[in-house]
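Undergrad: predicted model and sequence below, questions to follow.
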Amino acid sequence: MKKATWLVSIGALTMLAACGGGNGENEESSGGNGNGESADGGNSDADTTLVLYSSMTAEGERNTFEELIAEFEEANPEIAIEANFPGGSYEDQLRVMMAADDMPDLFDTHGWSQLRYGNYVRDLSEMEWVDSLDPELEEVVTDEEGKVYTYPMNQAQDGVIYNADVLDQFGIEPPTNWDDFKAALETVRDESGGQIAPLWIPGGDDWTIAQMEDQLLTPLFETHPDHDYTDEFEDGSFDWSNYEWMAEEIVYLEENDLLNQDVLTAQFAQAPEIMAGEQAAFMFLVGSIGPDTVEINPDANIGLIPTPAIHEGDDPSWIGGERNTLSIAEESENAEEAEQFIEFMTEDENARRIAEATNVNASLEGVDPDTFYSDYYEEFSDVSVVPYFDRVYLPSGMWDVMATSSAELLSTQDIQAKIDTMESEFNRLREETDEEGEVGEIDEEDVENVEDNE
């Protein structure tokens, strides 16, 4: 589970050669929020075109990033940047590019700088900004030999957002543990007469179900010393009957009307409007949802709490690590120009702007963004930041398994099927990982998804 090298058939490779990589020749992409967007390099007479892929999805985040790209191009007319925002198909597209060994010059490792993309990125340890990297993130993006895999433009501190006006209306204190969280959901359900969704999940974008599940894995299996199963996950001996709690709680939320009725069809893009209209109390979504909500309803009050503790005696946790990053492809022919762009992005003002646009903390010491959630990060500054569970203890590919199996669970309420799927896929994906951490075949569905989006 250390480094991913993907294999595809010769036929698939032939098709994928047109996906474009470090040569700057690809002028098409499927883009942000699934609408097929790319920002072509603004310098038509540039000597070098850098191809960049980012996992950013929110419009406000992308707008700021594109503004910074345009400013870099203006200051460096010899360099153009072709920015691509594939949205929900980002991971599939990058996996296919790995398979074709045709990576973009610059790309976002989205939390997998070492485990998935380690073989495909250049060492950035000699760059000036490394000395200013937040020590907590330095541990995440640096290996034992000192290789720095990526520049984290920001760092996640994810928890649960809530509509403070809804909670105030029903006299609810922001919860710190799972039992109080469920009690708060039940109060919203009962006091609102079912008119307000206690917990709103846009399951039509099923990654949002995995988002909640992954955040809860940390307090369930890691942070409490009497319920620490991390060694078992690492050596593959985890007893999957212990996963029953997770499956049962997901079913409990649905069967007790604690989720939105359209949980399997609601879309992520609806979240700000839902919050602005006081149609939901809680969401396992952070990012730009808060400021986007206030843009719609300036009177809205959106709060943030760390992920609630599950076991008695445990404390809440921020779930974190690197959020959006910039890595340079190992085989890029434009590494020098790519480093220029990263250095530009690490300038204090630019680092601050991207952190504020994404509403999370900057990765560099001395850069103090005024983000939408700054007051809450300050209020809970004593809460530990723990890396996302799947990035450390699950084999590559398990995020998709969580998303699809939990969506199926919400549809069927078949708890044992959920557990069996998680166990079998965990074992299968581990078996596909050889001693070097190299993952086996990319499945045909991934190739077809990318081909459909080309």
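TA: That came in fine, so what should we check first?
Undergrad: contacts and neighbour counts: CA atoms only from here.
TA: Noted.
Undergrad: what's the strand ranked longest in the chain packed up against?
TA: Counting by DSSP state E, the longest strand found in the chain is strand 155-163. Applying 3 or more C-alpha pairs under 8 Å, 6 or more residues apart in numbering; DSSP states H and E, one finds that strand 155-163 contacts strand 280-283, strand 302-306, strand 318-322.
Undergrad: put this next to the previous one:
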Amino acid sequence: MTTKLLTALLLGASVLGYAGAAYADDVTLTIESWRNDDTQIWQEQIIPAFEKANPGIKVTFAAAAPTEYNAALNAKLAAGSAGDLITCRPFDASLDLYDKGYLSPLNDLKGMANFSEVAKVAWQTDDGKTTFCVPMASVIHGFIYNTEAFDQLGIKPPKTHDEFMAALKKIKDDGTFIPLAMGTKDQWEAATMGWENIGPNYWHGEEGRKALIAGTAKLSDPEFVEPFKILAGWAPYMGDGFQAQSYPDSQNLFTLGRAAIYPSGSWEISVFNKQAQFKMGAFPPPLPNEGDKCYLSDQPDHAIGMNAKTKHPEEAKKFLEWVASQQFAELYGNALPGFFPLTNEKVELKDPLAKEFLSWRQNCEPTLRATYQILSRGTPNLENEVWVESANVINGIDTPEAAGKKLQDGLDSWYKPAK
């Protein structure tokens, strides 16, 4: 072997060794999540954008089935094998992880000032002093409608309850479309699309929700019973056999063009954009009376926190700081229309239906679903009971007053407000 050849081989080995060392020095962060429906978005858009801006940090998105996520994540955390970053469900599931020491406090994280207290409350301790996940997105309640049906019948998006009921009657009298695509078989649909959707305008959003927690308001009070009365009035407009109609049935009725109005929320946008062959519009929950203040269920949906036992805390914090940025918010909001960034910074969305939902924030005061914080920790579980009673009221099994009393009696049986 000649001296020149030996030198060349040694130089080549040195270069390869250096490249290998540089690659070995890359830190890989793993994100635990239940959101397997948007895995492709993370892999093709979000992660590449972060890695480009942060050379030396690689990110892997590891999604589990939504129904298996909580149990699988708890098992991994207990065994010390969970990823560096944890996608956080709202309220109690994530609070439990923090209380067990699995999530790190993030009060001092750069970018946390970009979020309002309402945006952070789903991932805070009950006293509001510690935030442990960076808010990523919320969903907004409202009504999606078939614009072709409205145009055909000469209906404008209703602003008040009376206008809403008049529109339902006009649609039913015409007979071409089912007025409301909603069923009661799955129960949660009646509560989430119904009672929690329209209710904030009656119990005045955060004022009423916090009064329930404080024990100064009851679910049997008029402002909580009135939304049940309204739901009872929907029954004649929900189509034949709505009692046996499931959530997927309702989706299909609307996207196939057989129903005019879909009580729901922004989380349907991505799916409906692919399935519906007609133009869609949206309107916020109708006001009790013209000129009333508007309240909007702007429900925190998911956030992301740091595994307290991560071996890469600085890199994980860098990723979380990026999630708290305007760049991430705009990227994520456009990649997944209908899941709205919770940042206070201005975000430009492209999807017209998503922009319509988001525009309501300008005039309506945001609030959370009334049963999600603190009030569903006992037995009977208030959230599940609201599902049952919302369906029972629409089905004519319980009166609105009976529903309110049952809910309050169940809550009183275990919940004692802090004094």
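TA: Nice, I can see it. Predicted model only: the values in this text are computed from it and were never measured.
Undergrad: TM-score for these two?
TA: After superposition, the two chains reach a TM-score of 0.73 (TM-score structural alignment, normalised by the length of the second structure), with 381 aligned residues with a C-alpha RMSD of 4.2 Å.
Undergrad: compared with the second structure, how much does the longest strand of the first structure deviate?
TA: Here the mean offset of strand 155-163 of the first structure against the second structure after fitting is 2.3 Å, by mean C-alpha distance after the TM-score superposition for the first structure.
Undergrad: what's that strand aligned against in the second structure?
TA: Aligning strand 155-163 of the first structure against the second structure (TM-score structural alignment) gives residues 138-146.
Undergrad: report the contact partners of the aligned partner of M112 of the second structure in the first structure.
TA: Alignment note (TM-score structural alignment): M112 of the second structure maps to V130 of the first structure. Each residue near V130 of the first structure by C-alpha atoms under 8 Å, 6 or more residues apart in numbering is listed here: L124.
Undergrad: what kind of secondary structure is A269 of the first structure in?
TA: Taking DSSP: H, G, I helix; E, B strand; the rest coil as the rule, one finds A269 of the first structure in the helix state.
Undergrad: neighbours around it, how many?
TA: 15 (other C-alpha atoms under 10 Å).
Undergrad: that one and R189 of the first structure, how far apart?
TA: A269 of the first structure sits 23 Å away from R189 of the first structure, going by C-alpha to C-alpha, to the nearest Å.
Undergrad: what of N301 of the first structure?
TA: Separation of N301 of the first structure from R189 of the first structure (C-alpha to C-alpha): 20 Å.
Undergrad: these two: which has the busier surroundings?
TA: Each of N301 of the first structure and R189 has its neighbours counted (other C-alpha under 10 Å); R189 has more, 21 against 18.
Undergrad: aligned partner of that one in the second structure?
TA: Per TM-score structural alignment, R189 of the first structure is aligned with K172.
Undergrad: so who does its match touch?
TA: By C-alpha under 8 Å, 6+ apart, the contact set of K172 of the second structure is I178, P179, Y237.
Undergrad: for burial, what's the neighbour tally of the residue nearest to D45 of the first structure when sequence neighbours are not counted?
TA: Spatial nearest neighbour of D45 of the first structure, excluding adjacent residues (C-alpha to C-alpha, 6 or more residues apart in numbering): E78 at 7.3 Å. Using other C-alpha under 10 Å, E78 of the first structure has 15 neighbouring residues.
Undergrad: A276 of the second structure too?
TA: Number of residues near A276 of the second structure (other C-alpha under 10 Å) recorded here: 16.
Undergrad: any idea how far N252 of the second structure is from it?
TA: Distance, A276 of the second structure to N252 of the second structure, using C-alpha to C-alpha: 9 Å.
Undergrad: so which elements touch the helix or strand containing E136 of the first structure?
TA: Element membership for E136 of the first structure (DSSP states H and E) is helix 135-141. Judged by 3+ C-alpha pairs under 8 Å, 6+ apart, the packing partners of helix 135-141 of the first structure are strand 318-322.
Undergrad: which strands or helices does the strand it packs on pack on?
TA: So strand 318-322 of the first structure, by 3+ C-alpha pairs under 8 Å, 6+ apart, packs with helix 135-141, strand 155-163, strand 385-387.
Undergrad: next, the angle strand 302-306 makes with it.
TA: If you take axes from the mean of the first three to the mean of the last three C-alpha atoms, to 10 degrees, strand 318-322 of the first structure sits at 90 degrees to strand 302-306.
Undergrad: just give me the mean distance for strand 318-322 of the first structure relative to the second structure.
TA: Averaged out, strand 318-322 of the first structure is 2.2 Å away (mean C-alpha distance after the TM-score superposition for the first structure).
Undergrad: from the middle of its chain, how far away would that strand be?
TA: The chain centroid and the centroid of strand 318-322 of the first structure are separated by 10 Å, computed with C-alpha atoms, centre = their mean, to the nearest Å.
Undergrad: continuing past it, what's the next helix or strand?
TA: Using DSSP H and E, the helix or strand that directly follows strand 318-322 of the first structure along the chain is strand 325-328.
Undergrad: after that next one, next one along is what?
TA: Using DSSP H and E, the helix or strand that follows strand 325-328 of the first structure in sequence is helix 335-345.
Undergrad: report all helices and strands that the helix or strand following that following helix contacts.
TA: Per DSSP H and E, the first helix or strand lying C-terminal to helix 335-345 of the first structure is helix 348-358. Using 3+ C-alpha pairs under 8 Å, 6+ apart, the elements in contact with helix 348-358 of the first structure are helix 59-75.
Undergrad: fine by me, thanks again.
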